[in-house]
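Asks: with the input below, show me the fold.
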Amino acid sequence: MVSAGGTARWREPVPLAPHVGPPWLRPLLDNVDKVRGAYRRRVPAEVLAMITDANAQAVAEGTGRDAAVLVLFSGPPDMPADGALPPDADLLVTVRASTLRHHAGQAAFPGGASDAEDGGPVATALREAWEETGIDTSRIHPLATLERMFIPPSGFHVVPVLAYSPDPGPVEVVDEAETAIVARVPVRAFVNPENRLTVYRASSTRRFAGPAFLLNQMLVWGFTGQVISAMLDVAGWSKPWDADRVLELDEAMALVPTDGEGV
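Replies: Below is the predicted model of the structure:
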């Protein structure tokens, strides 16, 4: 494992240990290769074509940047007696500062651009998570990497790193100029049909809409919302929800609770 704090050795490749994942994560781990397909099914054909073209251009021009995000699940190591998802399982999510150049104010997995000295995408995801949330990376077990995905607005080729910790310890905002909120969100909050909706940008038509989650203190949408939605589908955790609940992005953001209630 990579050690935490100032002794972190991010230059070394970090091995994956899928066997460490708890039984309740097996439905996702055993089908991790299907997440990209589930993600792409949520993206309208016009948008998918645009992403494909932008990706090809970035590769041809050499302008794309490598990046990684940490998709960290926490929860008990054992399967509940009823075989269901543990009620205390959670997912680490941040909200980016409103002053950032890209994706300002957007909920995201901790992560960012790769450094030349990083020993691969797993090291990048762990380093960025430590820098953003102060998490003790020695408590984290990287399980698998998802296929690299391209995000046109920022030009990043992103590798989501799926990881697990039975107890990740305290997390917090480390740099307010970069991160506004750090939260361990219950997975049941994403599964709850009442928290699900579809959002679209004011400059787009509804055919560009994507899955979103209206949670306490945040609206999870865009790339992060699509990845979470795909993981729920692949793991078999999704429940039927109102697909006709479609809102423009600003309308949806106006519904984000500000009083600490809402999930």
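
Asks: switch to C-alpha atoms for all contacts and neighbour counts from now on
Replies: OK.

Asks: Pro152 against Thr52, yeah?
Replies: No. Between Pro152 and Thr52 there is no contact under C-alpha atoms under 8 Å: 9.2 Å.

Asks: the nearest residue to Arg196 once chain neighbours are set aside and Val227, how far apart?
Replies: Leaving aside its chain neighbours, Arg196 sits nearest to Phe213 (4.7 Å; criterion: C-alpha to C-alpha, 6 or more residues apart in numbering). With distances taken as C-alpha to C-alpha, to the nearest Å, Phe213 is found 12 Å from Val227.

Asks: next, the second sequence, to be compared with the first:
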Amino acid sequence: MSDGRFGELAHRLADPALADALSDERRPVGAAQAAVLILLSDSDEPDLVFTERANDLRKHAGQISFPGGGLEKGDAGASAAALREAHEEIGLDPAAVSVLGELPATRLPVSRFDVAPVVATWNGDAPIRVASAREVAAIHRWTIRDLASPEFRLMSRHPRGQIGPAWQFGDLFLWGFTAYLTDELLRLGGWEQPWDHTRVVDVPARFLVDRGHPIA
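Replies: Below you'll find the predicted structure:
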């Protein structure tokens, strides 16, 4: 890990005041039941690894997400669970990863899960692939430069009226919980740039699929 590149981020992740800043709807009600891996490449042009969920999953089908899933009995905490899930989903060797820290466990209102976001780094060159086609349709890597760029940033509007941060890269739409975590990471890493919060776009139907049917 490069202390010069991510040292400040690691310091901020260790701040206990982060949990106090959670909104009431995001505040966990118990121990985390799931974990996701927010994976930064330790390179001159850092990027983040995202997965595109398989289209026939019962929950969040087709959506852009971070690797992750539920904690299992043998997991020694959230970091172990996130690394195990990343290995199962994208073939990432846990030995190639250095954990920086965790964002506060956060309530995912839709599933009522408390999720621990684990922030980690890797060299960006270790092989990854779609290791579980049952769960993952594709892997996407977007640079911090592009994620911070106002060109790709907008606000998403759900059919039920909820509005939140989002990104659009061609026909791919990043929104919801993963976008919330990405937005928080950019802020903590000092990478955030001013962008137009009045640019509001309806979430495309392709990214609203649940149980095989669009959410109305």
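
Asks: any idea what the TM-score comes out to?
Replies: Superposed pair, TM-score by TM-score structural alignment, normalised by the length of structure 2: 0.85. Supporting alignment: 206 aligned residues with a C-alpha RMSD of 2.4 Å.

Asks: quick revisit: which residue lines up with the residue nearest to Arg196 of structure 1 in structure 2?
Replies: By TM-score structural alignment, Phe213 of structure 1 lines up with Trp167 in structure 2.

Asks: can you find the partner of Pro204 of structure 2 in structure 1?
Replies: In structure 1, Pro204 of structure 2 lands on Asp250 (TM-score structural alignment).

Asks: can you confirm its match is in a strand?
Replies: No. The assignment for Asp250 of structure 1, made by DSSP: H, G, I helix; E, B strand; the rest coil, is helix rather than a strand.

Asks: in contact with it, which residues?
Replies: For Asp250 of structure 1, the contact set (C-alpha atoms under 8 Å, 6 or more residues apart in numbering) comprises 201-202.

Asks: looking at Phe213 and Val227 of structure 1, which has the bigger crowd around it?
Replies: For the pair Phe213 of structure 1 and Val227, the greater number of neighbours falls to Phe213 (26 against 23), based on other C-alpha atoms under 10 Å.

Asks: pretty sure the more buried one sits against Val199.
Replies: No. In this structure, Phe213 of structure 1 is not within contact of Val199 by C-alpha under 8 Å, at 9.3 Å.

Asks: need the residues touching each of those two.
Replies: Trp221.

Asks: follow-up on the earlier one: against Arg53 of structure 2, how distant is the match of Phe213 of structure 1?
Replies: 17 Å.

Asks: so what's the residue count around Phe113 of structure 2?
Replies: Neighbours of Phe113 of structure 2 using other C-alpha under 10 Å come to 20.

Asks: spatially central, which residue of structure 1 would that be?
Replies: In structure 1, the centroid-proximal residue (C-alpha atoms, centre = their mean) is Phe109; its distance is 3.9 Å.

Asks: what comes up buried for stretch 25-32 of structure 1?
Replies: Using 16 or more other C-alpha atoms under 10 Å as the test for burial, stretch 25-32 of structure 1 gives 25, 28-29, 32.
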